[in-house]
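**Q** the following comprises the amino acid sequence and a computationally predicted model.
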Amino acid sequence: MIQQAGTSGPTTGQGYKLVVIVVGLAAVVVTMLCAFALPSINSGPRHLPTGVAGPQEATTAVSKALQGEEWDVTTYDSEDDLKTAVKERDVMGGIVLAPGKVTVFTATAGGPQAAMTLTSAATAIAKQQQANVAITDLKPFPDDDPKGAGFSSAALPIIIGGMFPAVLLTRLFPGHSGLRLRLAGGFAFALVAGFAVTAFLQYGTGSLSGEYLITSLGTSLGMAALVMTLLGLESLIGMAGFGLGAVVIMLLGNPLSGFVSGPHWLPDGWATVGQMLPPGAAGSLLRANSFFAGTGASGPALILTAWATLGLALMLIADRRGTRATRPSAEAPALVV
């Protein structure tokens, strides 16, 4: 074979590199599929906190009927106690038993799938007892968005809203000289975007019903946790650090967040991991502030604050390291000619 001068074929090293890239990309695709598909396949009620009230004999029978990993049943002395427990998020819902009547109390805003599962179970119990069923939703979604579509759609904007500005700020203000501008820009974006997203969902679509200021600050905290963590990783490690953070957020944080269903719809270990990551904590905080007057908000808020603080600490370390690298040595001996 005659080869033209000045040209050369691929080397063995390049061939190996190509194989590694192809195999690596295929592994990433399979990992993405596993991360998104497995939680959906294995989703379902897991230890749903459920209350029961009524005559002792009836509540005992219902507690036995709701045994298994799907339920975590607590007996209450009265209907009022059970309703208070639902509103305070001690349980996801409850069943009150009376002669010829079964009353179901749900909190759809706390998890629509859990509410439907509890209603279905109570209906089956009432059918066995030949009793009437009454359903009361103590914490529904707002009337303007009764299915919670707006709340569900907030997951991706919050996640992307934490990733995209980190990329943009890194490109616009690169290196050590732009680090403090990236820091200021990240905080400013999180604050403005949090208030804007909340305003759209609360006043534009009517999907939220909490106090606007508190809900907005919570949304801003969720975005700050995402953007500051990614900026911190990029500042200290480079784009490899940003890539690692983005993979964790998208491949673990997003599918394990329980943003739409609530954490009780995922296997126990996965749910715990998801709630410790920014997307899951941001969703739980938004749910608590929007529909439950802040009940249950302290845990997610602390987790998000920890992530934002971690990102800030990484940026401060990178700033100090960069300052030392660029500082001229004052003790360097002068050259004598």
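**A** Nice, thanks for sending it over.

**Q** from here on, just use CA atoms for contacts and neighbour counts.
**A** Fine.

**Q** going along the chain, name the helices of this protein.
**A** With DSSP state H as the criterion, the chain has helices at 12-41, 56-65, 79-87, 112-129, 149-153, 155-172, 179-199, 212-237, 239-247, 268-276, 278-291, 298-326.

**Q** got TSV for these, with mean neighbour count and distance to residue 98 too?
**A** Output for these, formatted as TSV (neighbours: other C-alpha atoms under 10 Å; distance: least, C-alpha to C-alpha, whole Å):
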stretch	mean neighbour count	distance to residue 98
helix 12-41	13	37
helix 56-65	14	8
helix 79-87	19	10
helix 112-129	18	10
helix 149-153	17	35
helix 155-172	19	40
helix 179-199	19	42
helix 212-237	26	39
helix 239-247	17	52
helix 268-276	18	33
helix 278-291	28	29
helix 298-326	18	36
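
**Q** as JSON lines, the ones you listed with distance to residue 103 would be great.
**A** Converted to JSON lines, the helices of the chain look like this (distance: least, C-alpha to C-alpha, whole Å):
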{"stretch": "helix 12-41", "distance to residue 103": "31"}
{"stretch": "helix 56-65", "distance to residue 103": "13"}
{"stretch": "helix 79-87", "distance to residue 103": "9"}
{"stretch": "helix 112-129", "distance to residue 103": "8"}
{"stretch": "helix 149-153", "distance to residue 103": "27"}
{"stretch": "helix 155-172", "distance to residue 103": "33"}
{"stretch": "helix 179-199", "distance to residue 103": "35"}
{"stretch": "helix 212-237", "distance to residue 103": "32"}
{"stretch": "helix 239-247", "distance to residue 103": "45"}
{"stretch": "helix 268-276", "distance to residue 103": "29"}
{"stretch": "helix 278-291", "distance to residue 103": "22"}
{"stretch": "helix 298-326", "distance to residue 103": "31"}
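
**Q** before we go on, here's another structure to hold up against the first:
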Amino acid sequence: MSQASHLSYRAGGGGAVTRRAALLVIGVLAVQLAFIASYLGAFHRPQPHRADLAVVAPAQVRGELVRKLDGLPGRPLDAAPVPDEATAVHRIRHRESDAALVVDPRGTRDRLLVAGGAGGSLAQAVEQVVTRAERAERRSVTTTDIVPAGRGDARALSAFYLVVGWCVGGYLCAAVLAISAGARAATPRRATVRLGVLALYSVVSGLGGVIIVNPVLDALGGNFFALWGLGTLVVFAVGAATLALQGFLGVVGIGVAILLVVVLGNPSAGGAYPYPLLPGFWRTIGPALPPGAGVWTARSIAYFRGNAVTGPLLVLSAWAVAGTVLTLVSSMLRGHTHQGPELIPRAPDGPYA
């Protein structure tokens, strides 16, 4: 093709889509389809699987009752005997059991204790399963929510949306910091500055999210400063991981971050459907990803007096530390790669060079 023809081709729009752009578009399509598959796979048929049920019953019927509940078709319950109602309540409040069945030894009307603060859909699903099982034994059951969600927190979803917002802020902030001066952090100094800005953003983002959710909307209770600290950690963990991915993969790292946090992380976070209602794949990966760890911790702070948060906080801390370390490592590797050429002075242009 002659130079004139080439210029005409470019002017006519023939070069509007480069090979690199075409590859990125294909990548976007793959992420889009993965998004659809992940959300539909997780949500299209929620069914309880091994929901932890504490059983309080007289000794003479306890063993048989536990075996029947534990062996229901589809294994919706993981029934375990406990000595008394106080123990059952303790297990629910410490997030060791999802619900408890208290059998009336003198009548046919039993009680089911649930925790709506852990997710309204889970409490409802366990109630339906236990009600059917009781009806088969010619018994009835009344449900008592001993850890209800707040009045402004419909079906205990506020924690989920709060954490999703924090996660979005984390990877968007990291993406903006990276693409503002190139997709890769070329020097350790630049990477350190970006991490510092991200840390400051995380503090402000965490505070803003808590102010919106409470007191502005009165949607989620719990200790204000504990939620603020959680928000800071969630935003920084996601942002640092995004910076690390960008450092090694460039612009593609943004897509990988979205894949991990949005495509895989959000549907497996236990928000709309807590873990016992999710299919096996999402139920397994959820606790190991920032959205799942964040949602569990936010609900624990809001409704369970901060119980059972050690594991999720360690997960978030691991993402934050790994993201920080890998961001610095990638910058050092890039800096070493460019060190040689940068030390050679460029010859001046012009006739007197």
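**A** The structure has been received and is ready for your questions. All values derive from a computational prediction rather than experimental measurement.

**Q** TM-score them against each other, please.
**A** Overlay of the two chains. TM-score (TM-score structural alignment, normalised by the length of structure 1): 0.85; 326 aligned residues with a C-alpha RMSD of 3.0 Å.

**Q** nearest to residue 260 of structure 1, out of the helices of structure 1?
**A** Nearest to residue 260 of structure 1 among the helices of structure 1 is helix 149-153 (5.2 Å), distances taken as C-alpha to C-alpha.

**Q** run a quick neighbour tally on the spatially closest residue to residue 140 of structure 2 that is not a sequence neighbour.
**A** Leaving aside its sequence neighbours, residue 140 of structure 2 sits nearest to residue 109 (C-alpha to C-alpha, 6 or more residues apart in numbering; 4.9 Å). Applying other C-alpha atoms under 10 Å, we find 15 other residues in the vicinity of residue 109 of structure 2.

**Q** nearest to residue 256 of structure 1, out of the helices of structure 1?
**A** Nearest of the helices of structure 1 (C-alpha to C-alpha): helix 268-276, 4.5 Å.

**Q** for the closest one, packing partners?
**A** helix 278-291 (3 or more C-alpha pairs under 8 Å, 6 or more residues apart in numbering; DSSP states H and E).

**Q** about what we covered before: the residue nearest to residue 140 of structure 2 matches what in structure 1?
**A** For residue 109 of structure 2, the aligned residue in structure 1 is residue 101 (criterion: TM-score structural alignment).

**Q** ok, its match - contacts?
**A** Residue 101 of structure 1 sits next to 126, 131, 132, 133, 134 when contact means C-alpha atoms under 8 Å, 6 or more residues apart in numbering.

**Q** the fourth one -> structure 2?
**A** In structure 2, the residue paired with residue 133 of structure 1 according to TM-score structural alignment is residue 141.

**Q** the closest residue to that match other than its chain neighbours: how many residues sit nearby?
**A** Take residue 141 of structure 2 and drop its neighbours on the chain: the residue closest to it by C-alpha to C-alpha, 6+ apart is residue 110, 4.6 Å away. Residue 110 of structure 2 has 19 neighbouring residues, counting by other C-alpha under 10 Å.

**Q** ok, residue 110 of structure 2 - contacts?
**A** 101, 102, 103, 104, 139, 140, 141, 142 are the contacts of residue 110 of structure 2 under C-alpha under 8 Å, 6+ apart.

**Q** residue 238 of structure 2 maps to what in structure 1?
**A** Aligned partner of residue 238 of structure 2 by TM-score structural alignment: residue 226.

**Q** so what's the residue nearest to that match when sequence neighbours are not counted up against?
**A** Using C-alpha to C-alpha, 6+ apart and skipping the chain neighbours, the partner closest in space to residue 226 of structure 1 is residue 162 (4.8 Å). Shown in contact with residue 162 of structure 1 (C-alpha under 8 Å, 6+ apart): 190, 223, 224, 225, 226, 227.

**Q** same thing but 7 Å
**A** Counting by C-alpha atoms under 7 Å, 6 or more residues apart in numbering, residue 162 of structure 1 makes contact with 223, 226, 227.

**Q** what's the answer for residue 308 of structure 1, then?
**A** Contacts of residue 308 of structure 1 (C-alpha under 7 Å, 6+ apart): 224, 225, 228, 229.

**Q** what's the closest non-adjacent residue to it?
**A** Using C-alpha to C-alpha, 6+ apart, the closest residue to residue 308 of structure 1 is residue 225 (4.1 Å).

**Q** now do residue 145 of structure 2
**A** residue 114 (4.9 Å).

**Q** hang on, that neighbour packs against residue 101?
**A** No - counting by C-alpha atoms under 7 Å, residue 114 of structure 2 does not reach residue 101; the two are 9.0 Å apart.

**Q** which one's more surrounded, those two?
**A** residue 114 (29 against 25).

**Q** I'd say residue 312 of structure 2 and residue 292 touch.
**A** No - under the criterion of C-alpha under 7 Å, residue 312 of structure 2 makes no contact with residue 292, lying 8.1 Å away.

**Q** so what corresponds to residue 185 of structure 1 in structure 2?
**A** Under TM-score structural alignment, residue 185 of structure 1 pairs with residue 197 in structure 2.

**Q** kindly apply the preceding question to residue 250 of structure 1 instead.
**A** So residue 250 of structure 1 corresponds to residue 262, using TM-score structural alignment.

**Q** distance of its match relative to residue 248 of structure 2?
**A** 20 Å (C-alpha to C-alpha, to the nearest Å).

**Q** next: residue 18 of structure 2.
**A** Taking C-alpha to C-alpha, one finds residue 18 of structure 2 at 22 Å from residue 248 of structure 2.

**Q** go on, residue 303 of structure 2?
**A** For residue 303 of structure 2 relative to residue 248 of structure 2 (C-alpha to C-alpha), the value is 40 Å.

**Q** also residue 296 of structure 2?
**A** Separation of residue 296 of structure 2 from residue 248 of structure 2 (C-alpha to C-alpha): 30 Å.

**Q** apart from its neighbours in sequence, what residue is nearest the corresponding residue of structure 2 for residue 32 of structure 1?
**A** Taking TM-score structural alignment, residue 32 of structure 1 has residue 35 as its aligned residue in structure 2. In this structure, residue 35 of structure 2 finds its nearest non-sequential neighbour in residue 263, 4.8 Å apart by C-alpha to C-alpha, 6+ apart.

**Q** give me the most central residue, structure 1.
**A** With distances taken as C-alpha atoms, centre = their mean, the residue of structure 1 nearest its centroid is residue 280 (1.8 Å).
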